[in-house]
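Student: Everything below, folded, please.
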Amino acid sequence: MEYSITKQEYDRIRTLLYDESGISLGESKQSLVVSRLTKRLRDLQLDNFTAYYAYVMEDASGEEFTRMLDLLSTNKTDFFREPKHFEFLRERILPGCEQDKRIRIWSSACSTGEEPYTIAMTLYEAVPNAAQWSFEILASDISTRVLAHAARGLYTEDRVREMPPEVVKRHFLQGRGDSAGLVKVKPHLAACIKFRRMNLMDERFPIKAPLDVVFCRNVMIYFDRPTQERLVNKFFHHLKPGGYLFIGHSESLQWVSHPFKTVAPTIYWKEA
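Tutor: Down below sits the predicted model:
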């Protein structure tokens, strides 16, 4: 069965997505919605997008909305993606935390976990005695599905193929037998990361202690300018003086009103 979407159906889905997640689809993404949701409609044996919208709205658990969100957004990520941020963390930020030996970092759109695990690896690789430090990483996402994947810390070997073998050996367990071809994050990395479902559209975030760094990379491209502005200013509030915000290399705050100082493209600083 071939599906098509009416303007009314598209507008309903687009509005729901924007209201619940901040993702702004624009007015001309009908073909994307049809192509990415067609298989789901077939699996549910639904005749049209009106029926699917009703199905999403009637699901009190919110699981179908999460599934729709996953299908319509991109969860593509890699270990050590955009490596300059991790170099900056290691060379510029971590030395400033030497006295207290404590650093608090929020990976605010962590997807399947590669980003927070990379942060943890960067910290462990950068200090001579990690046992003397307190590494606290909050990793959040709106999708319970990708969070479950992230919390398992289980990946196919090809996901770590570009990493130096000695780094993989230090931080991952090699699968054997039925788990051959898989790697699992070692407990020392998992122990410093707390995974939590959070919606960046929420008015308040359940974060009490001030943060040293916020990673929000490759998610604001989905948001319109007012949403970006509100979010960036909320990040500013949660950072301690001297804290940093990292955004994705495809993103810019050039047209967004915010109180940060620009340190480098995609790196912003809350003045001390």
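Student: use CA for all of it now, contacts and neighbours both
Tutor: Will do.
Student: and Asp47, helix, strand or coil?
Tutor: Three-state call for Asp47 (DSSP: H, G, I helix; E, B strand; the rest coil): coil.
Student: And it, how close does it get to Lys169?
Tutor: Here Asp47 is placed at a distance of 50 Å from Lys169 (Cα to Cα, to the nearest Å).
Student: same deal with Phe205?
Tutor: 36 Å.
Student: Name the residues of stretch 6-19 that are buried.
Tutor: Applying a neighbour-count criterion of 16 or more other Cα atoms under 10 Å, one finds Glu9, Tyr10, Asp11, Ile13, Arg14, Leu16, Leu17, Tyr18 buried in stretch 6-19.
Student: Give me the distance between that stretch and the centre of its chain.
Tutor: 24 Å (Cα atoms, centre = their mean, to the nearest Å).
Student: what's in contact with that stretch?
Tutor: The contact list for stretch 6-19 (Cα atoms under 8 Å, 6 or more residues apart in numbering) reads Ile23, Ser24, Leu25, Gly26, Gln30, Val33, Phe49, Thr50, Tyr53, Leu69.
Student: One more, so I can put them side by side:
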Amino acid sequence: MLSDDNADREFEFNDKDFARVRALILKIAGISLAPSKQSMVYSRLARRLRACNHSRFSTYLDALESNSSNPEWEHFTNSLTTNLTSFYREAHHFDILKKQLQSLSRNARIEMWCSAASTGEEPYTMAITAMEAFNSMNPPVRILATDIDTKVLDHAKKGVYRMEQVDKIPDEILRKYFLKGKGESEGLIRVRPEVQALLTFRKLNLMENVWSLRPGFDAIFCRNVMIYFEKDVQLQILKRFAPLMNPNGFLYAGHSENFAMARDYFTLRGKTVYTVNTDKAAKTGTGGEGQARQVTA
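Tutor: Okay, the predicted model is just below:
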């Protein structure tokens, strides 16, 4: 059945095409697209059809499904991921993080993981919070920032933002941790190199069977990510988080997310912050110095 919208569209996009897209993105990225997202999917993927010189969605999807190594898979995934983020989003989490960091020993390096880094605002806020917590531009903290979308990771690595993207950050923090652009860069602002130095960016799909991460995280941020996954997928990911965390490690979730189904692994502290249950946490307590662990589904 054809949607009424097809009359005004450059490409035909029927219910069968949409069903195929939904099945593919669910399989490779765990993202469950609601039926109401059909128009959004069309607008985002129509650009890919033009770029690849396809005249029909069916042939575009055929080309993907017939070749698992097709580089277009990356563009397909990037097009359908949502990257809404901002500095100090859900600011209460960073107040909690600051206190958590100050309570940890300064003798060992503290490891944190931002599992949906998007364009970088969240992991950079984590880094600034660490610097504030230790009153140092070189705190004993390292942050792994990952995302499935390579395009937003490239943006994040640059650490350059428009002034309106930082308008809610206090002036004192801006002066301390950002550099304002001049000349051709007027209206832009860049994260200071000292802040960037705390971060390592890497592509990672939470649906991959193997993550190859070292255990020993004191904090994992996985905020406003699980809402795109079915409950069984959420539980699968949460079960894989637990053995990567140090005892009493904190898991930070989004304001609309509830991980009650993982109560065997995490205990709610309040304000969508969870503590990993000790018997499920990493046994080494390496703080990231141990061997890489093949964390499988």
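Student: care to give me the TM-score?
Tutor: TM-score of the superposed chains, computed with TM-score structural alignment, normalised by the length of structure 1, equals 0.91; 270 aligned residues with a Cα RMSD of 2.1 Å.
Student: quick one: contacts for the equivalent of Leu80 of structure 2 over in structure 1?
Tutor: The pairwise alignment with structure 1 assigns Leu80 of structure 2 to Leu72, based on TM-score structural alignment. By Cα under 8 Å, 6+ apart, the residues touching Leu72 of structure 1 are Leu32, Val33, Arg36, Leu37.
Student: Trace the last one over to structure 2, please.
Tutor: Structural correspondence for Leu37 of structure 1 with respect to structure 2 (TM-score structural alignment): Leu45.
Student: Let me know the helix or strand that its match is in.
Tutor: Assigned by DSSP states H and E, Leu45 of structure 2 belongs to helix 38-51.
Student: That helix: how far from the chain's middle?
Tutor: Using Cα atoms, centre = their mean, the offset of helix 38-51 of structure 2 from its chain centre is 23 Å.
Student: which strands and helices sit next to the helix or strand following it?
Tutor: Per DSSP H and E, helix 38-51 of structure 2 leads on to helix 57-65 as the next helix or strand towards the C-terminus. Contacts defined by 3 or more Cα pairs under 8 Å, 6 or more residues apart in numbering; DSSP states H and E place helix 57-65 of structure 2 against helix 15-29.
Student: From Asp15 of structure 2, how far off is the closest residue to Ala253 of structure 2 other than its chain neighbours?
Tutor: The shortest distance from Ala253 of structure 2 to any non-neighbouring residue, by Cα to Cα, 6 or more residues apart in numbering, is to Arg223 (4.3 Å). For Arg223 of structure 2, the distance to Asp15 of structure 2 (Cα to Cα) stands at 31 Å.
Student: Over to Phe266 of structure 2?
Tutor: Taking Cα to Cα, one finds Phe266 of structure 2 at 40 Å from Asp15 of structure 2.
Student: try Thr278 of structure 2
Tutor: 47 Å.
Student: repeat for His155 of structure 2
Tutor: Taking Cα to Cα, one finds His155 of structure 2 at 34 Å from Asp15 of structure 2.
Student: Quick check, Arg196 of structure 1 in contact with Ser143.
Tutor: No - counting by Cα atoms under 8 Å, Arg196 of structure 1 stays clear of Ser143, with 9.8 Å between them.
Student: Give the residue from those two that has the larger number of neighbours.
Tutor: The residue with more neighbours, out of Arg196 of structure 1 and Ser143, is Ser143; 24 against 18, by other Cα atoms under 10 Å.
Student: Mind telling me what the more buried one corresponds to in structure 2?
Tutor: Checking TM-score structural alignment: Ser143 of structure 1 goes with Asp149.
Student: Val152 of structure 2 versus the closest residue to that match other than its chain neighbours, what's the distance?
Tutor: In space, and not counting its chain neighbours, Asp149 of structure 2 is closest to Asn78: 4.9 Å by Cα to Cα, 6+ apart. As judged by Cα to Cα, Asn78 of structure 2 and Val152 of structure 2 stand 8 Å apart.
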